[in-house]
Every structure is written in structure tokens, then in C-alpha cells.
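Asks: quick check, what structure comes out for this input:
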Amino acid sequence: MSTVVFAPDSFKGSATAAEVASALAAGWSSVRSGDRVVLAPMADGGEGTLDAFEVAVPGAERRPVRVTGPDGEARDASWLLLPDGTAVVELADTSGIVLMPRLAPYDAQTTGFGQAIAAALDAGATGLLLAIGGSASTDGGAGMLSALGARLLDADGAVIGPGNRGLAELHRAETGPLRTLPAGGARILSDVTSPLLGPAGAAAVFGPQKGATAADVPVLEAGLARLARVLREAGVDVDPAAPGAGAAGGTGFGLLAWGATMAPGSAAVGEALGLAAALTSADAVVTGEGRYDDQSAAGKVPEYVAGLARDAGIPAFLAAGSIAAEPRGFAGAASLSDLAGGSAAAITDPLRWAAAAGAELARRWPG
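Replies: So this is what the prediction gives:
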């Protein structure tokens, strides 16, 4: 009997990491019923991070919270309390682009993310893991900072409006009332290394994904630059060029200004979940994501898991919704789109085809 670990990322907008892991394992077991399967759904700091921790960490407790959504409407969300007192808060669940009824590049906000962080602190969290993928806004984390106590004011001393639109009126910042970091600190889970400003920054690269036109990008950029300048004048000297400052529409910058530190998303999640240790007693691992492409090698979940597999001396297999680049370092790969006869069919019923991919990989492995 072999032990096989299933550690995929979510298939963004289609299926959670936990669902994909279960489907892959079911398909594998349909071919190799004697194998022991271990579910270890992964995340890189984006959508599904809460689910991954909840499945993988015994005793994790999901806590409900009512927040202001990215569109300004109240919504129900949650954060996760781990047994060691660490809280996991996911931006996608509170201020994510999937929560927007329609894209609003100037008005989408991160207030709800800050409210969830504040709720975790009020509950006594001793440390924070802050997953910031999947954002809807380009507000530089202004809404999040406001929810944590900062006062962002216009020239008349009034609190500015939400979103990047409000940054156009920003004149002065009072950061003294900001909540204190917990004793265990706050780590930002993100694999985005973009700076806040410039051609590789938050507005230029990610603004169009959030509904910005070419004419909108310089306006969004100016708002972010104003935020950086005003915070610097308030004594918060964070380099806008810091790697990851541009993550989540500049929320990475806002969190750095608060005092949080960057942590590579996949590696931080894997470390917290104890994945490396799990692979030392396994015979193979299956990982995956919605689309495997040239960017996947830049620290995304499949490459991270494949690296751990090499260290453990076991084969890694890849299952992806689509495969647009040559998979390197894998003992085998299966594309859901190829198995389904097209991407539309795979997206319509991803768990069926994930199970088919699991079965296909099991048939290929002689272990």
C-alpha cells in the first residue's frame, strides 16, 4: 500500500482546493483502491486559503463576522482561529473581486478586510496570517487601515470617502490610533512581488483586471502615490518599491505600513500546514491549479509542492484545468480540459474531470 498526498490549489472561481483534493483522491482510489490517501488542500494566499487551513489544521475554528463588502454593502464573512491562537483572515472572503456585482475600479474598498482583522484582534488572536489574493480594489489598503483605526482626512479634516476615489481628496493621515500588532506579528501571504507604483505596479498591472480602462490607470496610480506620500509625511516611511507592496491593489503596501511582514504565500501556507513533514512519510504527491502556465514557476502552489517532493525524494504529479506550459519536475500531468474535450466542459463540471484526472494519473504510476 502506498501513501499519496493530494495538495492542490483551488481552481479559481470554479472549485475550492478542498473540493479538488477530494475529487482527485476519489479518482485515484477508483484505480488504486489499496492506497492510503491524505488530503492536504493548499493555497497561495488567495481565494480558498481559509478552507485549506480549516481542512488541514485539527481544531481550527471558523468565526463569523459581519463586514462592509467591497461594494459598500454589508455582508457575512468569516475568519479562522487556529489552536495556537493565530488568526487567518482572507481578503477574498471579505473584500474580494468575486463579491462584486459589477467591477468598480474607483470605488471598491478593503474596509471589510480590516474589520475582519479587527474582529480577530478583539477575540484575542496572538498572531495573524493575512491572505490577500483576489482583491477587488485599488485603494492601497486605505479602507483596511481605516478599519484598524487610522484617520485618513481631506483638507478640511473630514474623513475621505472609500476606494481609490477617496484617495484623490487625501491630505493628511493620523496613524496614532492604529491598532497594535499582536504579539506574534502579522504575516502577509502573497506570491505577488509587484511594487506599489510604476509600470509593474498595482494600477498598471492589476487595475485592468478590476475594470480600469487605459485612461483610468494613471488616475488610480496618482491616488496610490498620494497615499504613499501622505503616510510618509505622517511618519510611516514604507518604500513603495518594496516587493509585494503592489499586491491586492496596494493592500500589501497598507499592511506593510501597519507593520506586517511579507511571506511567500505558498511557502508560508505549506509551512503552517506542515506539508513538508507530511511528504516525508508519503510515496507520491498530487498537486494542481486551474491553469498551469509560464507564471506557475514563480512560486505558485504546483511548483512549491514539486520542490518539496524533490526534497522528500518522491514523485509529484500535476492535475490542472488547462496546461499552457511544459510541466517540469513532474512525474506525470493531466489536463482537465483535455480529458473533458474542451475547457468549457471542464469548467462546467470541474470535480467530475478532476476525478478523471486523478484516475488517469493513478493509471500512469507504477508505484
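
Asks: going by C-alpha atoms from here, please, whenever you check contacts or count neighbours.
Replies: Noted.

Asks: okay, now residue 64: neighbour count?
Replies: Residue 64 has 13 neighbouring residues, counting by other C-alpha atoms under 10 Å.

Asks: find the helix or strand that it is a member of.
Replies: In the assignment (DSSP states H and E), residue 64 maps to strand 61-68.

Asks: now do the helix or strand that that strand is followed by: distance to the chain's middle.
Replies: Once strand 61-68 ends, the next helix or strand along the chain (criterion: DSSP H and E) is strand 74-81. Offset of strand 74-81 from its chain centre (C-alpha atoms, centre = their mean, to the nearest Å): 15 Å.

Asks: could you do stretch 352-367 as well?
Replies: Counting by C-alpha atoms, centre = their mean, stretch 352-367 comes out at 27 Å from the chain centroid.

Asks: one more: stretch 310-318?
Replies: Using C-alpha atoms, centre = their mean, the offset of stretch 310-318 from its chain centre is 24 Å.

Asks: what residues of that stretch count as buried?
Replies: 312, 314, 315, 316, 317, 318 (16 or more other C-alpha atoms under 10 Å).

Asks: taking strand 74-81 as reference, get the angle to the strand holding residue 64.
Replies: 150 degrees (axes from the mean of the first three to the mean of the last three C-alpha atoms, to 10 degrees).

Asks: elements contacting strand 61-68?
Replies: strand 74-81, helix 111-122 (3 or more C-alpha pairs under 8 Å, 6 or more residues apart in numbering; DSSP states H and E).

Asks: list the buried residues for the helix or strand that comes right after the first one?
Replies: It stands for strand 74-81. Using DSSP H and E, the next helix or strand after strand 74-81 towards the C-terminus is strand 86-90. Buried residues in strand 86-90, counted by 16+ other C-alpha under 10 Å: 86, 87, 88, 89, 90.

Asks: this one as well, want them side by side:
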Amino acid sequence: MRVVVAPDSFKGSLAAADAARALAAGWSARRPGDDVRLLPLADGGEGTLDAFAAARPDAEWHTTTVPGPDGRPVDAGWLLLPEVPGADPGPGPAGRRTAVLELARASGLPLLRRPDPRHAHTYGLGAVAAAALDAGATALVIGLGGSAGTDAGTGALRALGLRLRDGRGRDLPLGGVALAELTHLDRSGLRPAPPGGVRLLVDVTAPLTGPAGAAVVFGPQKGADPEDVAALDAALHHVATLAGGDPDRPGAGAAGGTGYGLAALWGAEIVPGAAAVAELAGLAGALAGADLVLTGEGRFDETSLRGKVVGALLDRAAAAGVPVGVVAGQLGTTPPGPVTAAVSLVELAGSVAAAMADPGRWLRAAGGRLAARVRPVGPNRWPPGG
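Replies: Here you go, the predicted structure:
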């Protein structure tokens, strides 16, 4: 039988690729004759590059040294895909070449020695994008998640040639709070977006500003106190009055407003991350020949069905008529069809602490449990076992 193992990361404990290997090992120990394919997934945040690298063995790894969110140099990895499946060929004999970037690798919160919500910036992301374009990328896919700052992506755009000036004609300092002094956006030196476009992968629907916006909702996670939040929200609102675009668009507030800035000033497209990663990783092709899919995440609940990796996979599996086995650290609700079996790591391990202490062990156990509970009765039919 053909089994596709396509989990999300188990955040805080195990990356998606490691989770996929553990689940597959547990399954294969019980059913060694099955054809098991690993296809770890992501939603545009942590683990996006690893998901692409696992799904696309033809991907080329690159590393570019750029200024991190506090200006100290960081080595940011990114991928160059020779061709996107199903995409129209781009210019040149090699066809369309898509670079996949993660904002968090260049401008992420863990790169800071200490939180700096007022001054942290996304300049490094723009520097990585420039390096990818210099390397021949004709399209960009950028995972937005885990940002350290709240600068509406202006740092990234400045690395690409945008200039921001105050009322005296001086270039603004980097960082979100300085945007309150912005009086002039100079786009004359801004590098054009690639011909194949720029897609921004998001897992949130937050607008740029207001009670549900980037500063108010996510600022405190980056160390912002109430005064910082108010200053950053006002600065973002001020930028929107000058830059135009749609600050209320769902996802505009992603990554400290980077979704808004790259869309308004560089023509980028904001898309749901889980669905886009699944598409570009080749999930549809994997499902076409599968008898079962195993997926999972740290906690499965009602929010899992609202654009997250597992929910997006369930939609595609249902459309393809492929049953699904779900593994979660915790099961907060009963998974809907096409789920034929579900396993909780906490129930297997006996406690949250035990499950978190050795997630690989319990994922292997879960893979074995599913292999024992699920029995084939025909093509694409896997009812629960006794």
C-alpha cells in the first residue's frame, strides 16, 4: 500500500521533517512492505524551507550573510527551485526559477539578543531577496512568520532600493517606531519585482492596524509594552496613509505588517501559507496515488480547520478520496472526515511533560498504533481496525 506522511511541525518540540521521519519509522516497523513517502508540510512560518527541501530534492540550498533584525550579521538560508510544477515557463532555457525565503531566518525574533520592538527591522529579508534575484530567481515565495519587528516590511524594501525620508530630507533610521516621522517615499531606486511575481505565505488574517492589527495583537509577543504598542500602531497607520494599498486586507498585518508593505509597494500577493506550500511541494501528485495519508500537529482543535496545515490537507484528501490518519500532541476535538483514525501523543505518553520530553519516541509509537489500527479493504478504503 502507498502511504504519504505529511505532518506540520510539532511546534516547540519537533520540526515537520523530523516528525515525518518518526511517524514513518513507526508505521514501517509494523508494515515494512508498504511504500511510504515523506512529505513534511508548513504554513509559511517555521519549517517552510525544510518542507520544500524534503519535497523537492532538486532544490538548491544557498546561504547569504545579511544584517539581522538588530544589525548584527546573520547567515540566512534560502532555496532555489529549478522549476515550479505546473507553472508556465519563464524566460531563458532553464525555465522559471523560484526562490523560497523564510523571513524568520533573516529577520526573526530568536535572532535578537533581547527583544527590541521599536527598532527591530526586516532589512535582512530584503537583502536575501536581492541575493536570490541576483542568482537568477524569476519568482519569489516568502514565508512570513516569526518576525522580530513591526516595520511594515519597510526594512526589506529599503534593502531593495526604497528610500524613506523625514521632513528635513534625511533618511529614516530602521525600525517601526521611526516610521512616525516619514514624509516622503522615494520609489525611484526600488528594484522591480521579478517577472514571475512575489507570493507571501501567511498563516494569520490580521489587518495592518487597529485592535486586531500587527502591533496590538503581535507586538506584546515581541516585547512591546502598551506604550510601544500605541507608538507602533500609530506609525503603521501613518505609513498606510502615504503608501496606499489595502491595510485592511486579511494578512496585511502578518510579520509586523510586512504583508502590507510588500503588497502595497512591491506588488506582492498575499496567500494562505498552508495551501501554497502544499501546492508547491506537490501534495496533489502525492495524493493521486496514495491509499492513506498520515498528518499531524502539536494540538488539533477547531482552529486547525481554519487554514492551518492539517485543515488544508484534510480538504485536499477529501477531494481526492484518500483517508487520513491524524496524530496530535493533544486532541482538542474529534477530527472530521476523511479522518479514519486519530492518536494523541499525550494519551500514549501519559502526560504533556512526557510527550514533550521525547516527541520522536511517541510519534514512532503513534505511527505503529495507526498501522495496527488501520487495515486495507480495497483501493483508497481504510476503515478503523479492531
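
Asks: tell me which two of the buried residues of strand 86-90 of the first structure sit farthest apart.
Replies: 86 and 90 (13.2 Å; C-alpha to C-alpha).

Asks: spatially central, which residue of the first structure would that be?
Replies: residue 46 (1.6 Å; C-alpha atoms, centre = their mean).

Asks: can you give me every residue that contacts the residue nearest to that residue when sequence neighbours are not counted?
Replies: Counting by C-alpha to C-alpha, 6 or more residues apart in numbering, residue 46 of the first structure lies nearest to residue 133, which is 3.7 Å off, once chain neighbours are set aside. Contacts here follow C-alpha atoms under 8 Å, 6 or more residues apart in numbering; on that basis residue 133 of the first structure touches 44, 45, 46, 47, 90, 91, 92, 190, 247, 248.

Asks: which of these still touch in the second structure?
Replies: Compared against the second structure with both residues aligned by TM-score structural alignment, their matches' C-alpha atoms under 8 Å, these retain 45, 46, 47, 90, 91, 92, 190, 247, 248.

Asks: ranking the residues you listed by neighbours, who comes first?
Replies: Going by other C-alpha under 10 Å, residue 248 tops these with 34 neighbours.

Asks: what's the match for it in the second structure?
Replies: Using TM-score structural alignment, the equivalent of residue 248 of the first structure in the second structure is residue 255.

Asks: in the second structure, which spans are strands?
Replies: 2-5, 35-38, 60-67, 73-81, 98-102, 139-143, 163-165, 184-186, 198-202, 269-272, 292-300, 324-331, 339-344 (DSSP state E).

Asks: any chance of these in JSON lines, plus distance to residue 215 of the second structure?
Replies: JSON lines is the format used below for those (distance: least, C-alpha to C-alpha, whole Å):
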{"stretch": "strand 2-5", "distance to residue 215 of the second structure": "37"}
{"stretch": "strand 35-38", "distance to residue 215 of the second structure": "37"}
{"stretch": "strand 60-67", "distance to residue 215 of the second structure": "23"}
{"stretch": "strand 73-81", "distance to residue 215 of the second structure": "25"}
{"stretch": "strand 98-102", "distance to residue 215 of the second structure": "21"}
{"stretch": "strand 139-143", "distance to residue 215 of the second structure": "19"}
{"stretch": "strand 163-165", "distance to residue 215 of the second structure": "20"}
{"stretch": "strand 184-186", "distance to residue 215 of the second structure": "22"}
{"stretch": "strand 198-202", "distance to residue 215 of the second structure": "16"}
{"stretch": "strand 269-272", "distance to residue 215 of the second structure": "19"}
{"stretch": "strand 292-300", "distance to residue 215 of the second structure": "26"}
{"stretch": "strand 324-331", "distance to residue 215 of the second structure": "30"}
{"stretch": "strand 339-344", "distance to residue 215 of the second structure": "35"}
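
Asks: show me the contact partners of stretch 128-142 of the second structure.
Replies: 44, 64, 66, 76, 78, 80, 90, 96-103, 106, 159-160, 194-201.

Asks: how about a cut-off of 7 Å?
Replies: 64, 96-103, 160, 194-201 (C-alpha atoms under 7 Å, 6 or more residues apart in numbering).

Asks: ok, for residue 251 of the first structure, nearest residue in space, not its chain neighbours?
Replies: That would be residue 141: by C-alpha to C-alpha, 6+ apart, it lies 3.9 Å from residue 251 of the first structure.

Asks: so the one you found makes contact with residue 256?
Replies: No - the pair residue 141 of the first structure / residue 256 is not scored as a contact, 9.9 Å apart, by C-alpha atoms under 7 Å.

Asks: neighbour count winner among those two?
Replies: residue 141 (30 against 24).

Asks: what do we get in the second structure for that one?
Replies: Counting by TM-score structural alignment, the partner of residue 141 of the first structure is residue 153.

Asks: wait, doesn't that match sit right on residue 253?
Replies: No - in this structure, residue 153 of the second structure is not within contact of residue 253 by C-alpha under 7 Å, at 10.1 Å.
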